[in-house]
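**Q** have a look; sequence and predicted model below, questions after that.
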Amino acid sequence: MLINGAGGSVGGYAVQLAKHAGAHVIATAGPRSSERVKAAGADDVLGHGLPELAEPVDVVLNLAPVDPAQLAALAGVVRDGGVVVNTTVWMSAPSDEERGVRGINLFVNSDAAQLAQLVALVDSGKLRVDIARRVPLADLPALHAEAAAGPLSGKAIVFPPAALA
């Protein structure tokens, strides 16, 4: 499986979940996040851009905001009968009908049973959530400003004042 854009929070979870499911994971990530992606369990970490792979993959999960030509090219790294899953809502997932490569557009679909499975994986330690800090609700504007200036490392949990005591 290729996870394109694995350096963010969602990518880190995708790597962990794919490894938990038994997949060999190839991930793309930038220099700032490549070590974090390796720590999440990626077997191989490549730089940004269309990767040159030794052999095609069964699945590509695109999490990166790529241009339309880059997204379309991802179908070319998928083996016949495989799938490209795209999370960028402004472009449709590419497909290649001649080779049986399907394109799937993925949107949020909250499902209580799936969320319960994720909670069970977190509780068992099989899915790690990197909590960088806890902040009071009053500091939320500063946290948003910090996030706008650049990516945050880990998750920030925001608590109402009474919960911090």
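**A** Arrived safely, thanks for sending.

**Q** every contact and neighbour count from this point should use C-alpha atoms.
**A** OK.

**Q** same for the top strand by length along the chain, what does it pack against?
**A** Scanning the chain for the strand with the most residues, using DSSP state E, yields strand 78-86. If contacts are counted by 3 or more CA pairs under 8 Å, 6 or more residues apart in numbering; DSSP states H and E, strand 78-86 sits against strand 57-62, strand 102-105.

**Q** report the buried residues of the following helix or strand past the last one.
**A** Once strand 102-105 ends, the next helix or strand along the chain (criterion: DSSP states H and E) is helix 112-124. Of the residues in helix 112-124, none count as buried by neighbour count, 16 or more other CA atoms under 10 Å.

**Q** so what touches helix 112-124?
**A** 127-129 (CA atoms under 8 Å, 6 or more residues apart in numbering).

**Q** give me the buried subset of the residues you listed.
**A** Members of the contacts of helix 112-124 classed as buried by 16+ other CA under 10 Å are residue 127.

**Q** make CSV out of the contacts of helix 112-124 and add secondary structure and distance to residue 159.
**A** Output for the contacts of helix 112-124, formatted as CSV (DSSP: H, G, I helix; E, B strand; the rest coil; distance: CA to CA, whole Å):
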residue, secondary structure, distance to residue 159
127, coil, 22
128, coil, 20
129, coil, 17
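
**Q** for this protein, what spans make up the helices?
**A** 9-20, 34-40, 68-74, 112-124, 140-149, 161-164 (DSSP state H).

**Q** need these in TSV (columns: distance to residue 95).
**A** Below are the helices of the chain laid out as TSV (distance: least, CA to CA, whole Å):
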stretch	distance to residue 95
helix 9-20	21
helix 34-40	27
helix 68-74	8
helix 112-124	27
helix 140-149	34
helix 161-164	48
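
**Q** and residue 80, which of those helices is closest to it?
**A** helix 68-74 (12.8 Å; CA to CA).

**Q** what about versus this one:
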Amino acid sequence: MRAVVQDVYGEADVLQLSDVDRPAPQPGEVLIRVVAAGVDPGVWHMMTGRPWAMRPVTGLRTPKIRVRGRDLAGVVEQAGAGVTAFRPGDEVFGTTSTGSFAEFATAPAGRIAAKPANLSFEQAAVVPVSGTTALQAIRDAAGVRAGQRVLVVGAGGGVGSFVVQLAVAAGAEVTGVCGAAKAERVRSLGAADVLDYRTEEVDARGPVFDVIVDIAGNRRLSLLRRALTPRGTLVLIGGEARGTTLLGGMSRPWIAAPLSSMFSGQRLVGMIAKENADDLRALGELIEAGTLRPAVERAFPLARAAEAVRQVGAGHAAGKLVVTI
């Protein structure tokens, strides 16, 4: 089968379109004919091998998994031993264990769900990682309630677009932080207000937000806390722009947030999403009800997957990018 692979860590030029063996489903897995694959920042991290703290899992010197990509949407080709919930021909979406930038991929049955009927494969492919992250941030980490004021830093990106919609669905008044070019799209997702980070800092209005969800990761915690009410909640999702060589942006949620929470009535939560079928089904229900809609900016053919990853790594994507197989 055709797949986008890498044999060394590096920038997007290490990605190559190649012929590789088709994976076989293990017990508890399904083989999926991939129709579309989402491109999220995690793909860039896996490609570069940064931060270094992830290498014991991904491979110390070279990637353990050669094929890139995690999100996918496609059609079940074969069910492995013990799988009863899916059969050949089922349309599904979720995350793979073998890489989704390929004609075929395997996925644990516990990390896929039926594709929402009102989405194309391209739209469904961008939901799993970013949608699950946003759902767990709003529902679990922040516990957003009706009437709260929520600030979303990085509202114009892939995860941010889902966070805005889910906070609005919870009954919150949402302010999105993004550049002027993305402002109208963020408003179209339900944000009541948009703050242009080039002309106004997040703390300019004082401590008025009950919840801040920071996806961009390029502001000091002290600045974010100045925009938060005394008993408010700050949710940190990764962080691309600051941090140590060892931990990268994850130094903020793993180290800084727990320490900061010890000396304040504010609650600082660092989170890493846990991929699971239950949350995929919850997202599917919201999508089919019209409450949530994926924002796909652009589709790339498999041969140009490196270009898509390069664009995401540079932070230039407005909404989600997808690779079509």
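**A** Structure received. These figures come from a predicted structure and were not determined experimentally.

**Q** hang on, the earlier thing: closest to residue 98 of the first structure out of the helices of the first structure?
**A** Among the helices of the first structure, helix 68-74 sits nearest to residue 98 of the first structure (CA to CA), with 14.7 Å.

**Q** and for that closest one, what are the contacting residues?
**A** 49-50, 60, 62, 84, 91, 93-95.

**Q** drop anything exposed from the residues you listed.
**A** By 16+ other CA under 10 Å, these give 50, 60, 62, 84, 93-95 as buried.

**Q** and which of these is nearest residue 163 of the first structure?
**A** Using CA to CA, these come closest to residue 163 of the first structure at residue 62, 37.1 Å.

**Q** trace the closest one over to the second structure, please.
**A** Matched across to the second structure, residue 62 of the first structure falls on residue 214, judged by TM-score structural alignment.

**Q** pretty sure its match is touching residue 228, no?
**A** No. Using CA atoms under 8 Å, residue 214 of the second structure is not in contact with residue 228; the gap is 11.9 Å.

**Q** which neighbours do these two share?
**A** With CA under 8 Å, 6+ apart, residue 214 of the second structure and residue 228 have common neighbours residue 234.

**Q** how deep is residue 88 of the first structure tucked in, by neighbour count?
**A** 17 (other CA atoms under 10 Å).

**Q** over to residue 220 of the second structure?
**A** What residue 220 of the second structure shows, counting by other CA under 10 Å, is a neighbour count of 10.

**Q** quick one: map residue 162 of the second structure onto the first structure.
**A** Per TM-score structural alignment, residue 162 of the second structure is aligned with residue 13.

**Q** next, count neighbours for that match.
**A** 19.

**Q** compute the inter-axis angle for the longest strand of the first structure and strand 57-62.
**A** 20 degrees (axes from the mean of the first three to the mean of the last three CA atoms, to 10 degrees).

**Q** so residue 174 of the second structure is in contact with residue 161, correct?
**A** No. Between residue 174 of the second structure and residue 161 there is no contact under CA under 8 Å: 11.6 Å.

**Q** which residue in the first structure lines up with residue 270 of the second structure?
**A** By TM-score structural alignment, residue 270 of the second structure lines up with residue 105.

**Q** quick check, its match in contact with residue 92.
**A** Yes. Counting by CA under 8 Å, residue 105 of the first structure touches residue 92, with 6.2 Å between them.

**Q** trace residue 181 of the second structure over to the first structure, please.
**A** So, by TM-score structural alignment, residue 181 of the second structure is matched to residue 32.

**Q** neighbours of its match, just the number please.
**A** 9.

**Q** how close does residue 112 of the first structure sit to residue 129 of the first structure?
**A** Computed as CA to CA, to the nearest Å, the residue 112 of the first structure to residue 129 of the first structure distance reads 19 Å.

**Q** right, and residue 107 of the second structure touches residue 29 too?
**A** Yes. Counting by CA under 8 Å, residue 107 of the second structure does reach residue 29; the two are 5.4 Å apart.

**Q** identify the residues contacting the counterpart of residue 191 of the second structure in the first structure.
**A** Using TM-score structural alignment, the partner of residue 191 of the second structure in the first structure is residue 42. Each residue near residue 42 of the first structure by CA under 8 Å, 6+ apart is listed here: 15-16, 19, 24-27.

**Q** one more pass at 7 Å, please.
**A** 15, 25-27 (CA atoms under 7 Å, 6 or more residues apart in numbering).

**Q** wait, residue 93 of the second structure sits on residue 121?
**A** No. Judged on CA atoms under 7 Å, residue 93 of the second structure makes no contact with residue 121 at a distance of 8.2 Å.

**Q** mutual contacts of those two, please.
**A** 73-74.

**Q** the more surrounded of these two?
**A** residue 93 (33 against 24).

**Q** can I take it that the more buried one is in a helix?
**A** No. According to DSSP: H, G, I helix; E, B strand; the rest coil, residue 93 of the second structure belongs to no helix; its state is strand.

**Q** if I look at residue 75 of the second structure, how far off is residue 294 of the second structure?
**A** 20 Å.

**Q** my bad, residue 133 of the second structure
**A** 14 Å.

**Q** wait, a strand at residue 4 of the second structure?
**A** Yes. Under three-state DSSP, residue 4 of the second structure sits within a strand.

**Q** what does it align to in the first structure?
**A** Match for residue 4 of the second structure (TM-score structural alignment): no aligned residue.

**Q** quick check: closest non-adjacent residue to residue 4 of the second structure.
**A** Spatial nearest neighbour of residue 4 of the second structure, chain neighbours left out: residue 17 (4.4 Å); criterion: CA to CA, 6 or more residues apart in numbering.

**Q** so what touches stretch 48-55 of the first structure?
**A** 28-30, 70.

**Q** appreciated, that's everything.
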